[in-house]
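the amino acid sequence is not available; the structure is as follows:
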């Protein structure tokens, strides 16, 4: 009996000795300092610091200038980064989160008053590998620096929202008329209608050089359960990609993914037109064929609004059970 009591006490003491994780940052933070360190020591030397003569020095200056335009809002499990009204969110997993798709580690030695951020090297400086380090300090409502940046952010965000509203009105008034063209049989049960000028250039993606994360799916062209086809308009910048992906229906989480994009212009149950996280206009439409257990997901990009209307109409043509006369892509 005494032995059992003793063990219980020891276990309780050991449990109490476990190191508790540090509290996550909470509230608004401004940037006090930013350093950029390239892999090659020569790129960090003073003689290579002229931004007019060295592209890496120019990138460093751009990164450092973010401290005058960017602030952070931390809340439980999530962080929002605002750069002059350009906002993006990321979930916090332990001591990491994505800073504009760059994995970032945070630490705080003083219970969240100061936060140190360190990015992974790959992609942090565009085509060049570098380590980006930031020092953040908590800011309250009396912070003049935070108030100034929030004022700029609010004005630009309001202007951007007004710009999006004009585009929403365009699609509301004009809709998406069907686009005449050739009905292409993609699989036994799935077809897509393409204008003849685009159907001619429809090409299958060969090789393993296409990777995309969308709607909770990680898509790779060299996956045996995936087929990728590309089409484009020869007279504009419009490009489209048809993804045929065999996955269980529940894997697709479109609404959750869409809410991470920059601005939604048009949305319906199976698709949307929006500005993606990089600020580019894009549309996505999808259907699921229960018999084949396959999604057809069409993504298109174009900067022209009239062309976007046409591309989304093409995407919406994705359907099941094509007629016998439908052409085959095989």
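Cool, got the structure. All of these numbers come straight from a predicted model, not from anything done at the bench.

from here on, contacts and neighbour counts on C-alpha atoms
Noted.

quick one: secondary structure of the residue nearest to residue 99 when sequence neighbours are not counted?
What sits nearest to residue 99 in space, not counting adjacent residues and going by C-alpha to C-alpha, 6 or more residues apart in numbering, is residue 90, at 7.3 Å. Secondary structure assignment for residue 90 (DSSP: H, G, I helix; E, B strand; the rest coil): strand.

residue 90: how many residues sit nearby?
By the measure other C-alpha atoms under 10 Å, the count of residues near residue 90 is 18.

what segments of the stretch 51-200 of the chain are helices?
55-64, 144-174, 196-199 (DSSP state H, counting those that start in this stretch).

would you mark the buried spots in the longest one?
Going back to what we said before, that points to helix 144-174. Within helix 144-174, the residues scored as buried using 16 or more other C-alpha atoms under 10 Å are 146, 149, 150, 153, 157, 164, 168, 171.

redo those residues as a markdown table? Include distance to residue 15.
A markdown table is the format used below for these (distance: C-alpha to C-alpha, whole Å):
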| residue | distance to residue 15 |
| --- | --- |
| 146 | 42 |
| 149 | 45 |
| 150 | 44 |
| 153 | 46 |
| 157 | 49 |
| 164 | 54 |
| 168 | 57 |
| 171 | 60 |
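
one more structure, for comparison:
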């Protein structure tokens, strides 16, 4: 029931954004007279995630469990451009739904939804490059408890005739979970680099790599050792402008690995995700090809590890439940 309410709320939010998009597009001509323009994009999609969780105790007792995730998602952003100066506000919602499928009551049909409200300030010359800062407040549902993380960083893009090259570096700090004595925090860095090739002005092919370097602050009654959560991901994505009024279709595949390691202990957890996704995106307040719209519109301010992947703690618990085959009491 909670999942349906959250999904309904997300759909309502996206509907309001679409309505706002139409109004903004109509207002863009007025604002343009003052030297500024308003533009943006709204996208919705669906993602499938096949996840494997390996538990290594440094002995023959090691085991693994599989988890299947289904994720409806939405992203939206608005942009005010005045010459080369840009101000962006954005929102994203990923409703990850996993199933332990072992008859464990509350561990069936688990929600691990992630969302963010964020923005960016940047300079951009569509014929040359872009450079700026972005930040967001990320909320994660961890075992039905809200977990808040703040994320801020730098990004840049360089434009060539048929290629876009980009990179970003973000720092984040926040909670993993806070339930009684179980008060766990996390901080670290996300690094990313991507390249986008325009096979035609209306067809883009993107390859992106991400890296995670983070530390988990665990209460001393659990362990005095350092706990690290590190990972990497690679994403391939295609997008095609199917309607010159601004509607595009997109799809992609992502493979990600995350490793939880406890120093000086024979214990670690590896989480592997294979994701396939597709969706629709509507660009408003702009004209031109897909290449023109991507170089003059909103920038991507979502996090692969904090939003597009189910959070590590919930993934580990569901993996453990599936590995146990329903024998956990």
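Received it, and whenever you're ready, just let me know what you need. All values reported here derive from a predicted model rather than from experimental measurement.

how close are the two chains, by TM-score?
Remark: TM-score between the superposed chains equals 0.21 [TM-score structural alignment, normalised by the length of structure 2]; 120 aligned residues with a C-alpha RMSD of 6.9 Å.

that older thread, out of the buried residues of helix 144-174 of structure 1, what pair is the most spread apart?
Within those, two members stand farthest from each other by C-alpha to C-alpha: 146 and 171, at 37.0 Å.

select the longest strand from structure 1.
strand 27-38 (DSSP state E).

from the contact counts, what lies against that strand?
helix 55-64, strand 70-75, strand 130-139 (3 or more C-alpha pairs under 8 Å, 6 or more residues apart in numbering; DSSP states H and E).

for these, which one sits closest to residue 229 of structure 1?
strand 130-139 (34.5 Å).

helices or strands next to the closest one in the packing?
Using 3+ C-alpha pairs under 8 Å, 6+ apart, strand 130-139 of structure 1 sits against strand 27-38, strand 114-119.

about what we covered before: nearest to residue 227 of structure 1, out of the helices and strands packed on strand 27-38 of structure 1?
Of those, the one closest to residue 227 of structure 1 (C-alpha to C-alpha) turns out to be strand 130-139, at 34.7 Å.

just the helices from the stretch 201-329 of structure 2, written as ranges.
Under DSSP H, counting those that start in this stretch, the stretch 201-329 of structure 2 gives helices at 290-296, 312-324.

closest to residue 63 of structure 2 out of those helices?
helix 312-324 (6.8 Å).

how about that closest one, which residues are buried there?
312, 314, 315, 316, 317, 318, 319, 320, 321, 322, 323.

including distance to residue 110 of structure 2, could those go into a markdown table?
Supplementary listing: the buried residues of helix 312-324 of structure 2 in a markdown table, determined by distance: C-alpha to C-alpha, whole Å:
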| residue | distance to residue 110 of structure 2 |
| --- | --- |
| 312 | 13 |
| 314 | 9 |
| 315 | 10 |
| 316 | 12 |
| 317 | 11 |
| 318 | 9 |
| 319 | 12 |
| 320 | 14 |
| 321 | 12 |
| 322 | 13 |
| 323 | 16 |
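
next helix or strand past the helix or strand hosting residue 228 of structure 1?
Here residue 228 of structure 1, judged by DSSP states H and E, is contained in strand 226-232. Where DSSP H and E defines the elements, the next helix or strand beyond strand 226-232 of structure 1 is strand 239-246.

ok and that next one relative to strand 226-232, angle-wise?
Interaxial angle, strand 239-246 of structure 1 versus strand 226-232 (axes from the mean of the first three to the mean of the last three C-alpha atoms, to 10 degrees): 160 degrees.

before we move on, the earlier item: residue 138 of structure 2 is nearest to which of the helices of the stretch 201-329 of structure 2?
Across these, residue 138 of structure 2 has its closest neighbour in helix 312-324 (14.8 Å, C-alpha to C-alpha).

the closest residue to residue 122 of structure 2 other than its chain neighbours and residue 170 of structure 2, how far apart?
Distances taken as C-alpha to C-alpha, 6+ apart put residue 132 closest to residue 122 of structure 2, at 3.8 Å, once the chain neighbours are dropped. Per C-alpha to C-alpha, to the nearest Å, residue 132 of structure 2 is found 12 Å from residue 170 of structure 2.

which SSE is the closest residue to residue 316 of structure 1 other than its chain neighbours in?
Take residue 316 of structure 1 and drop its neighbours on the chain: the residue closest to it by C-alpha to C-alpha, 6+ apart is residue 285, 6.2 Å away. In this structure, residue 285 of structure 1 is located in strand 281-289 according to DSSP H and E.

next, the buried residues of that strand.
Counting neighbours by 16+ other C-alpha under 10 Å, the buried set in strand 281-289 of structure 1 is 281, 282, 283, 284, 285, 286, 287, 288, 289.
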